[in-house]
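Trainee: No sequence on hand, only this structure:
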C-alpha cells in the first residue's frame, strides 16, 4: 500500500501504541505487522444504533466470560472503536488468526454450536406479552388469506392465455404445492399460538446477525472463534437461525440432511422452547418471498423474463427444502416422544423432556425483555 494511503491506519494504530512495519490490504480488514505481533485492523461505518448494538454485544459477551469470539483490543484511551475524522470511518483492532484447514461440513457444525452458546450465555427473560401474541396471530392469518387469494387470481389470469410465459408456466406447475404449503404454514401458526397460551416468560439473546461459516476462524490448536458482529442485535434466538437456514436452503443443491444435523447440534447446546421452534418453522416455510416475486413480475416491466424466472425457481427450491427440513425435524421429535412413552410403559424409567423438542439441551432462566 502507498504511504499516502497508509496515513489513516498509522494514525489509528498509534492510539494502540503500535508502530506498523508493514500493512497488507484485505479489503475492509488490514493485516498489520508490528514488533509486538500481527494484528487485524477492521474498517466499519456504523450508524449510532449499530454502534450501540456492537458495543453492547462486545461488553455482554466479555462480562459473561464467553471466549470463543475473536477478542477486540482496547486502545490506550480505553475504547473499542476509534474514529478517523478524515475518512469518516471507525476501526477496531483484533489479533490476526491464520485460519486453519477445517472441512466445510465441520465448519457448519461448529458454527451452530457457537451460536447456541452465545444465545445461551446472553439470554435474559421477562413476562410474556400475550396481547402481542394475539395481534401477531391475527395479522398473520390475514396475510395467509391474502397470499392465497392473490395466488388464485394469478393462476386464473395465467390459464386464460393461449401461450403462457416461462414464468407463468413455472408458477402454474407448482401452484398446488404452493397452496398446500400455505395450509402447512397456517397449521404451524395455529400450533404456535396454542403453545403461547401456556407461556409465562419470554426470552431474548444477543444474535450475531450474520451467521456464516466464513465468519468462523480456527487457531493452530483447532479452536474456533466467531467474528464479524457488525450486524448484531437483541431478539429471540430464532432470528439468527432463520437468517442462517434461509441462506443455506437458497443455494442449490440444498443439503437438507446436513441442515437437520446443524439443527441438532444447535439444540444440543441450547434448547428452543416449543413456541420458539414453531415460530421458527412458521417463518421458514411461509411463502412471502414467492408472493413478492409474483407481485414484481406483474408490476415491474424492466426486469427480464430470465431473471425473474430464476428468482422464482430458486425460491420454489427454497420452499421445498424448508418444508422437508421442518418435516424431518418434526418426525424426529415425534419419534423420540414415542420412544419415551414406550420406555415408560415398559418400566424403563425413561425421563421426559420439559419441551417436545427432540434435540435436548438445558433451559436457562434470567432477567428479560420481550422482543419479536
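Mentor: Received it, and whenever you're ready, just let me know what you need. Every value quoted in this text rests on a predicted model; they were computed, and no experiment measured them.
Trainee: From here on, just use CA atoms for contacts and neighbour counts.
Mentor: Noted.
Trainee: What is the end-to-end distance of stretch 24-37?
Mentor: Start and end residues of stretch 24-37 are separated by 14 Å (C-alpha to C-alpha, to the nearest Å).
Trainee: what does it contact?
Mentor: 1, 18-23, 38-44, 96 (C-alpha atoms under 8 Å, 6 or more residues apart in numbering).
Trainee: 6 Å instead?
Mentor: 20-23, 38-43 (C-alpha atoms under 6 Å, 6 or more residues apart in numbering).
Trainee: can you check stretch 164-171 too?
Mentor: Contacts for stretch 164-171 (C-alpha under 6 Å, 6+ apart): residue 309.
Trainee: re earlier: could the contacts of stretch 24-37 go into TSV alongside secondary structure?
Mentor: Shown next, in TSV, are the contacts of stretch 24-37 (DSSP: H, G, I helix; E, B strand; the rest coil):
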residue	secondary structure
20	strand
21	strand
22	strand
23	strand
38	strand
39	strand
40	strand
41	strand
42	strand
43	strand
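Trainee: which of those sit farthest apart?
Mentor: 21 and 43 (19.2 Å; C-alpha to C-alpha).
Trainee: which of the two has more neighbours?
Mentor: residue 43 (20 against 10; other C-alpha atoms under 10 Å).
Trainee: Correct me if wrong: the more buried one contacts residue 91.
Mentor: Yes. Assessed by C-alpha atoms under 6 Å, residue 43 is found in contact with residue 91 at 4.6 Å.
Trainee: next up, a second structure to put side by side with the first:
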C-alpha cells in the first residue's frame, strides 16, 4: 500500500487503507472517499485516450469517469507503469440477472447511437472485403472437406478425426449460410458511399457495467474501445458467452432485441452480423492446425468438442434471429401489399 502513496499524491489523495481486487485493480480508501486504481499495459496507446475523449464530448454519460491528475492527464506514470484512477461504485443492485442485462443493452444501444459517425467508403472497400471474406470461407470449407476425405480412407480414426468427420456436415452448412448472407449483404451495399461506425466497448459484460448509489448503471473498462461497426459489440459478446456447455440461449435473443428497439441495425448490418456470427471459425481453425498443435490427442479432442459446443450455442441464436427477421420481412411485405391494394 505504501508503494502507491507517491502515485496518489498526483491526485491529492491520502491513502487510509487499500485492498487488492485482482492483479490489475486495487480498491483504495482515502481522505476523499473510495477509489479504484487500475494498472494499464505499457502498450496502451492513443486509441484509449481517444475513446475517452469521445465519451466526454458525446452526450453519453453512463460511464465511470477517469480522475484527472494534477497535470490534467488521464493516465499517470509511476515506477515504469501506467495507471488511472476512477471513483469506486458500490455496485449493489437489487435487479435480477434478466433486468440487469436488459438495462445493460439499452445503455449499449445509447452508447452506439450517441457516438455514431458516418464514414466514406473509399474505392473498392466493399468488394474487396466481400471477395476476401468469401475466399476465406470457401478455402476453409475445401480444406475441411479434404481432411474428411483423407480420414475416411483410414481403417481406424483417432478420437479427434472421428469428431471432425462427425461435425463436417453441420459446419459445411453453417459456412454455406454465412456465404449466402454475405452475398445478400454485398448486393444490398450496391453503390453505397457511406457507412456508420460507433464507439464500441469490445468487452461488454455485466462485470463491466456497475451501479452507483442511485442504482444507475455505468460502463467501465474502455481500454480496448475503438470506433467500428456497431455490430462488433454483440458479435464479441455472443461469441464469449457461447463458450459453455450446450444451452439454448433465449435470453441472448431477448437482449439482442432490447438493443434493437433503441438502435436497430440497418438491413446491411443485420446481414453482415448473421454472416459473421454463423461462421464456425474456431472449428475451422482447429481442423486447419490439427497437425501443428503441440497438444496430446486428448487435449486436441477436448478443444474440438468445446469449439463444437460453442458453435451449436451460437447456431441456436443465429437460427432464432433469422426466423424472427424473416417473419418481420414477410409481415412488412404483406402490409405494403395491403396498402397498395387499398
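Mentor: Thanks, I have it. Bear in mind the structure is a predicted one, so any value in this text is a computation, not a measurement.
Trainee: Give the aligned equivalent of residue 252 of structure 1 in structure 2.
Mentor: Aligned counterpart of residue 252 of structure 1 in structure 2: residue 245 (TM-score structural alignment).
Trainee: Shouldn't that match be within a strand?
Mentor: No. Counting by three-state DSSP, residue 245 of structure 2 falls outside a strand, being coil.
Trainee: Now it: closest residue in space that isn't a chain neighbour?
Mentor: residue 309 (6.0 Å; C-alpha to C-alpha, 6 or more residues apart in numbering).
Trainee: can you tell me which residue in structure 1 aligns to that neighbour?
Mentor: Checking TM-score structural alignment: residue 309 of structure 2 goes with residue 317.
Trainee: about what we covered before: ok, the residue nearest to residue 245 of structure 2 to residue 159 of structure 2 distance?
Mentor: 16 Å.
Trainee: between the two, who's got more neighbours?
Mentor: residue 309 (18 against 14).
Trainee: For residue 244 of structure 2, see how far away that one is.
Mentor: 7 Å.
Trainee: And residue 53 of structure 2, by the same measure?
Mentor: Going from residue 53 of structure 2 to residue 244 of structure 2 by C-alpha to C-alpha gives 36 Å.
Trainee: Ok, residue 183 of structure 2 next?
Mentor: 31 Å.
Trainee: same deal with residue 90 of structure 2?
Mentor: For residue 90 of structure 2, the distance to residue 244 of structure 2 - C-alpha to C-alpha - is 29 Å.
Trainee: Aligned to residue 269 of structure 2, what sits in structure 1?
Mentor: Using TM-score structural alignment, residue 269 of structure 2 pairs with residue 276 in structure 1.
Trainee: my bad, should have said residue 12 of structure 2
Mentor: Checking TM-score structural alignment: residue 12 of structure 2 goes with residue 17.
Trainee: what secondary structure does the closest residue to its match other than its chain neighbours sit in?
Mentor: In this structure, residue 17 of structure 1 finds its nearest non-sequential neighbour in residue 76, 7.0 Å apart by C-alpha to C-alpha, 6+ apart. Classification of residue 76 of structure 1 by three-state DSSP places it in coil.
Trainee: Map residue 76 of structure 1 onto structure 2.
Mentor: Per TM-score structural alignment, residue 76 of structure 1 is aligned with residue 70.
Trainee: So residue 221 of structure 1: helix, strand or coil?
Mentor: coil.
Trainee: who are the neighbours in contact with it?
Mentor: Per C-alpha under 6 Å, 6+ apart, neighbours of residue 221 of structure 1: none.
Trainee: Next, find the distance separating it from residue 163 of structure 1.
Mentor: Distance, residue 221 of structure 1 to residue 163 of structure 1, by C-alpha to C-alpha: 62 Å.
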